[in-house]
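# Pasting a predicted model and its sequence here:
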Amino acid sequence: MAALGKGRTQLRSSITYKWLLLLVAITLIPLLVLGAVSYSITKNAIDKKVTDASKQLIRQTAENIDIRFSGYKDIVMQMITNPEIMSLLHRISQRDEPSAEHISLTSKLAYFTAVSPEFKSVSFVTDSMYIKGIFRWDDQAELKSEFYTKTMAAGNDFVWFPTRRGYYSDTADSHEEVVFSVSKQVFNIHDGRQLGMAVVLDIREEMLSEILRNNADGDLRTESFVIDQNGYILSHGDKGMLLTPVENWFEAEEASILISGGKEDSFVAHYKGKEVMVNYQQLKTNNWRVVHVIERSSLYKDSDQVIQVIAILMAVCALFSIIAAYAMANSVSSPLKRMVKAMKQVHIGNLSTRIKRDDKRIDEIGSLEYHFNDMVGRIEELVQAVYQEQNNKRIAEVKALEAQINPHFLYNTLDAIKWTALFQKANNAAEMARLLSRLLHISIGKGRDTVLVQEELEHVECYMGIQNLRATGRIEMVYDIEEEVKLYRIPKVILQPIVENAVLHGFADRHEGAVIRIGCRSTEGRLLFSIEDNGHGFESDLADSFSHQIEDMPKSATFLGVGLSNVEERIKLICGEEYGLSIDSKIGEGTRVIITLPVMKEESSHV
């Protein structure tokens, strides 16, 4: 997970990723803004246009219904002002049983109703009897009473009764029909007296459905219907919705607007679970209302097409932007990645690294690659020159130090041989010469800077053999050397100067009990030599001064000898600055020198 998170972070920080984001953003944001603005403008324009068209349509529908209703009222007036019809009604009302006048009345009324198939029946009712017109009602007496009571209470006005399921019968059959009705009180045409009679014209609901269908907009998903003042649906293309309250199809607040709102209005509502635009118009003939609903999703077909075109354009532009951005970013990021990789190699010390570049590329990237290669080449040359110079300097310093040590020791040794030859037999002089020859052979070596530990110990033994021959064996040597370290390599001639310093300074004026102990062990990747003597010792601050900075030692410490300084410098030159000598000495107790060296086996020794 950590590696995955790191990879994502590197991707987001890459130039290619940033180029892609930039170009895609530059391309898509204007298109998104354009699409949003276009959609908003188109939507508002469509809303306004459709609202205006719907209002015009609903007004036309209401006007057509009002015209048709006015025609029905005219038919009613023609019937109740016709002298023959009124005469027949008068005679029928005087009798309790059906008579020939009923047949005559039906014939007369058929003249008026035959002109329009939407008429279902004409009936005349009084407070005591029901007079058949065309079909006879099979409804209960309560319904007949309601028609009579409301019509008589309206005086000279027409009364409109909402849609109902009417039950009719004649001599042939009985059947059901969905109708609505208009009624009018009958007056004497000569003196205006009330005759205590009402005429009821039953009209098929299909008439209203036909008007609503003829005024529908075929391009949109719309529905039109008529409701009464109580909110019941009087006419609808879906017959299953007839006689149901609008609360069943609209939310309560929206249904309330349809029922008790102004004479006309437009608003957005939810009809059958869908968002619709609603327009309604109240009829002039009565207080019924024509309602027109338009499903809003159908309004935006054109704007949806615009959005689809914009979406396709955005997809094409996005694809093009990604390809172009990747190509452009890759032309920049690829050489930069190669350069970063090369820089990392240079950082870890691989100065032979070069960037593979296209010579035909002459832009800033090409120039950067060329100058990078040139710079690394120059650095490599300078490093090689400095390395060669430092190597030559190191070799010269080592050679100078060895030349400084060897003549100094050779002078002292030859001086000892001279005095020994004077006071002793020639056999001792010969042995000293042999030891001196071996000592010089080991110290000079084969031109290498390092020797085996066992060779360095032999060098010390040769030196001490010479010293003991000269001083009659008065200094005891004790060795504590781990076997495995004897085959390690160390800088040559580093133990003898320390031992020499102990002989010359630690045991000056001392003739008995002198002991020098040399120990060596390997620990934690380091080689530690310990050279201890029980000589005179010296002040501890002089030892500290030597451990910190040899060249700053006070003049009183010159007895430590030039040999120790040379040993310290050669160790640091050959092995590194972290290696060298440390001295611990106390007056009257002796001196202890610790040499810290790296473990150098035969195959990894310095030359």
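Yep, that arrived.
# switch to C-alpha atoms for all contacts and neighbour counts from now on
Noted.
# got the contact list for the longest strand belonging to the chain?
For the chain, the longest strand by residue count, based on DSSP state E, is strand 174-187. The contact list for strand 174-187 (C-alpha atoms under 8 Å, 6 or more residues apart in numbering) reads 72-73, 76, 80, 120, 147, 151-152, 154-169, 193-205.
# buried subset of those residues?
72-73, 76, 80, 120, 147, 151-152, 158-164, 166-168, 197-205 (16 or more other C-alpha atoms under 10 Å).
# okay, pairing it with this:
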Amino acid sequence: MKGFFLQSSRSLKIQLLAAMIIIIITLLSLLGVTNYCIAHKGILEVSTSYNQQLVEQICKNIELYCDEVMRQTDSLANQSSIKYYGDYFNTVPSKETKDDIKKVLFQTVVERSDIDDINIVHNDNNLVSMFGLYDEETLGTLCNYYGVKDMYLNARIIPIITTNKYGKPTLSIARSIYRPDEMQGSKYFIIVSLDINNINSILNSIYLGEGAGAFIVDAQGKSGNIKGHNKEVEQSILEQVKLHKSSKSINEIDTILGKKYLVSVNPLNQSGFRIVVYNPLNNLTKTSENIGRFSIFIVILGILVASALTLYITSKFMKPISQLVHHMSKISTGNLKTIDVKQKAIEMKILYEKFNEMILDLRELMKDIHEKNKLKRKAELYALQTQINPHFLYNTLDSINAMAALRGEKDIMQMTVALARLLRLSINTKREFVSIAEEIEHVKCYLKIQKIRYADKFEVIFDIQPSILNYKVVKLILQPLVENAIYHGIELKPTHGIITIRGYENEGSIYLEILDNGIGVNREKVNEIRQRLKEDILLGNCDSVGLYNVNSKIKLYYGEDYGLSFESEQEIGTTIKVMIPKMMEVV
């Protein structure tokens, strides 16, 4: 996507449209995801709360069922035929027989079809059994789970799931028939066993959804109804429930066999039994899934609508820019017509006005170029007309030299020879670069002429390292600087002057220095000259014009890193330093 925006071939309209669509998609997607997350969280909280209420209602139904059976158990325990059976508990022999007790028990069984069996147990021995479905070991375990003092006032649910001789799981309720102080060390219990399928019926009476279920777990972690297509799920949940020994309610989301379930565990009326209800999480979040699909639909619809609006807006916005680009493309064909400014937007109005200004400037520039070309052409023609043949000039100087020799004018001879040499380098337009040795020779020719003019006004000292003589330098840069030293330093000095010309190399550069002990300049003038050198101001008619022209020439040929530096002190003298790169060959 980053490359898409960086491609130069893409128009601004396409880039703007793409950027707007991406922003819209991002914002709407974030809005949709946020809306879905909030809805999902709220629905999950409500569904979890509702699920917990169902679990509590199931527990209450089971507790009511058990309370009713416990009341009947209490009633049986207080029956005289049971309480005073035989001569185990009283000194006066009772006339009650087992048949009398069975009649009472049978009447109870007839009234309640959910009772599996009723047993009267004395000291772990089964005295009376309605159907004889349990052995004495099982009955003894049930009687001894609680002490007599815990079961003589009210019947208690024994938190152990047992099985009768046919393998049917049952839940038992026990009651001590006598108080501990009446037992004289003996134990006398009535045990009512219930078919656990009645509990399962209550557990399954409320439909929780597809794949959901419930089961009861005793104090030993045993369940009474793990079966059917959810057997593996219930077995896995049972193993986790065994690890939780807490008597408090548990309500959490667990992953069972790769699927998430909401598992609720509630204790059953402090009996030691726990009711476990599990429900696949997707049963609870179906509504949020519908909301999610609706959110996706809204996001897609919003993207389509927003994209259409964005396309319309960008097209309208880009139209004047496209028109301006069209007019600009015509410039390359020579069409320099201005365009009408009819834009309402301030920015576009300014842009169109600036375009017209540019067109007008181009017209003026082309006009100026045309005029300059005409002037240049005229100058070239004039130069051709007025060009002096160098050989004619050299021959004339040779004639003057010969005449001076005949008359014995040695000074004139020296001046004409020096001038001839000076002109040979100056007039030669084919060579822009010369060796430093040639540039020094050119300066010496110039100084010969000046020495004749100024006689003994000054002397010149050359201090040039031989190692730099073969390096190339743009020609005619030292003579103007020496001339500057003579006219602005030495000429106005009342005493004898000295000009020193130095040349040396240092760290990849060559330095040429012209020092004089002339009158120098004040600090204000020094700062002005330095500023002009820094700004590379090329002046045609002012003091020290040669200085500025040489500086511009060096920068033109070598770059901004090279040029002149200027030092001067009034009545002490001036130093001009030239810095150029080392060049053996001209590139």
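Sure thing, it's come through. These numbers were taken from a predicted model, which means no experiment stands behind them.
# Work out the TM-score between the chains.
The TM-score (TM-score structural alignment, normalised by the length of the second structure) is 0.55; 433 aligned residues with a C-alpha RMSD of 5.8 Å.
# What residues sit buried inside the longest strand of the first structure?
Glu177, Val178, Val179, Phe180, Ser181, Val182, Ser183, Lys184, Gln185, Val186, Phe187.
# circling back to that earlier point, so which of the contacts of strand 174-187 of the first structure are in helices?
The helices, defined by DSSP state H, take in Tyr72, Lys73, Val76, Ile80, Phe147, Thr151, Met152 from the contacts of strand 174-187 of the first structure.
# mind listing what the second one touches?
So the one you mean is Lys73 of the first structure. Phe158, Val182.
# out of the buried residues of strand 174-187 of the first structure, which one sits closest to Val291 of the first structure?
Phe180 (17.7 Å; C-alpha to C-alpha).
# For the closest one, what is the corresponding residue in the second structure?
Aligned by TM-score structural alignment, Phe180 of the first structure pairs with Leu171 of the second structure.
# which residues of the stretch 1-150 of the first structure fall in helices?
2-13, 15-80, 83-93, 100-113, 141-153 (DSSP state H, counting those that start in this stretch).
# burial of the closest residue to Cys445 of the second structure other than its chain neighbours, as a residue count?
Distance criterion C-alpha to C-alpha, 6 or more residues apart in numbering; nearest residue to Cys445 of the second structure, sequence neighbours excluded, is Ala418 at 4.8 Å. Applying the criterion other C-alpha atoms under 10 Å, we find 18 residues in the vicinity of Ala418 of the second structure.
# Doesn't Ala418 of the second structure belong to a helix?
Yes. Ala418 of the second structure: assigned to a helix according to DSSP: H, G, I helix; E, B strand; the rest coil.
# Pull up the gap between it and Leu127 of the second structure, please.
As for Ala418 of the second structure, its distance to Leu127 of the second structure is 157 Å (criterion: C-alpha to C-alpha, to the nearest Å).
# What of Ser113 of the second structure?
23 Å.
# Who has more neighbours out of the two?
Shown here are Ser113 of the second structure and Leu127; by other C-alpha under 10 Å, Leu127 has more neighbours (14 against 11).
# Who are the contact partners of the more buried one?
Leu127 of the second structure touches Asn119, Ile120, Val121, counting by C-alpha under 8 Å, 6+ apart.
# I'd like those as JSON lines, with distance to Asn204 of the second structure and neighbour count appended.
Converted to JSON lines, these look like this (distance: C-alpha to C-alpha, whole Å; neighbours: other C-alpha atoms under 10 Å):
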{"residue": "Asn119", "distance to Asn204 of the second structure": "29", "neighbour count": "25"}
{"residue": "Ile120", "distance to Asn204 of the second structure": "32", "neighbour count": "23"}
{"residue": "Val121", "distance to Asn204 of the second structure": "34", "neighbour count": "22"}
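# Show me which of these is closest to Lys342 of the second structure.
Asn119 (108.3 Å).
# Map the closest one across to the first structure for me.
Asn119 of the second structure maps onto Ser123 in the first structure, by TM-score structural alignment.
# Nearest spatial neighbour of its match, chain-adjacent residues omitted?
Here the residue nearest Ser123 of the first structure, using C-alpha to C-alpha, 6+ apart, is Gly133, at 4.5 Å.
# do Gly497 of the second structure as well
That would be Phe458: by C-alpha to C-alpha, 6+ apart, it lies 4.3 Å from Gly497 of the second structure.
# Quick check, that neighbour in contact with Ala485.
No. Counting by C-alpha atoms under 8 Å, Phe458 of the second structure stays clear of Ala485, with 10.9 Å between them.
# quick one: Ile576 of the second structure is in a helix?
No. Ile576 of the second structure is assigned strand when assessed by three-state DSSP, not a helix.
# Look up how far Ile440 of the second structure lies from it.
Taking C-alpha to C-alpha, one finds Ile576 of the second structure at 16 Å from Ile440 of the second structure.
# what's the answer for Asp87 of the second structure, then?
153 Å.
# ok, these two, which is more surrounded?
Ile440 (19 against 12).
# residues in contact with the more buried one?
With C-alpha under 8 Å, 6+ apart, Ile440 of the second structure has these contacts: Leu478.
# so how far is Ile464 of the second structure from it?
9 Å.
# go on, Val545 of the second structure?
For Val545 of the second structure relative to Ile464 of the second structure (C-alpha to C-alpha), the value is 26 Å.
# Which of these two has more residues huddled nearby?
More neighbours surround Ile464 than the other of Val545 of the second structure and Ile464, with 18 against 15 (other C-alpha under 10 Å).
# so who does the more buried one touch?
By C-alpha under 8 Å, 6+ apart, the contact set of Ile464 of the second structure is Ile501, Arg502, Gly503, Tyr504.
# can you redo those residues as TSV with secondary structure and distance to Asn51 of the second structure?
Output for the contacts of Ile464 of the second structure, formatted as TSV (DSSP: H, G, I helix; E, B strand; the rest coil; distance: C-alpha to C-alpha, whole Å):
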residue	secondary structure	distance to Asn51 of the second structure
Ile501	strand	106
Arg502	strand	103
Gly503	strand	101
Tyr504	strand	98
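# where do the helices sit along the stretch 401-550 of the first structure?
426-444, 453-471, 496-501, 540-548.
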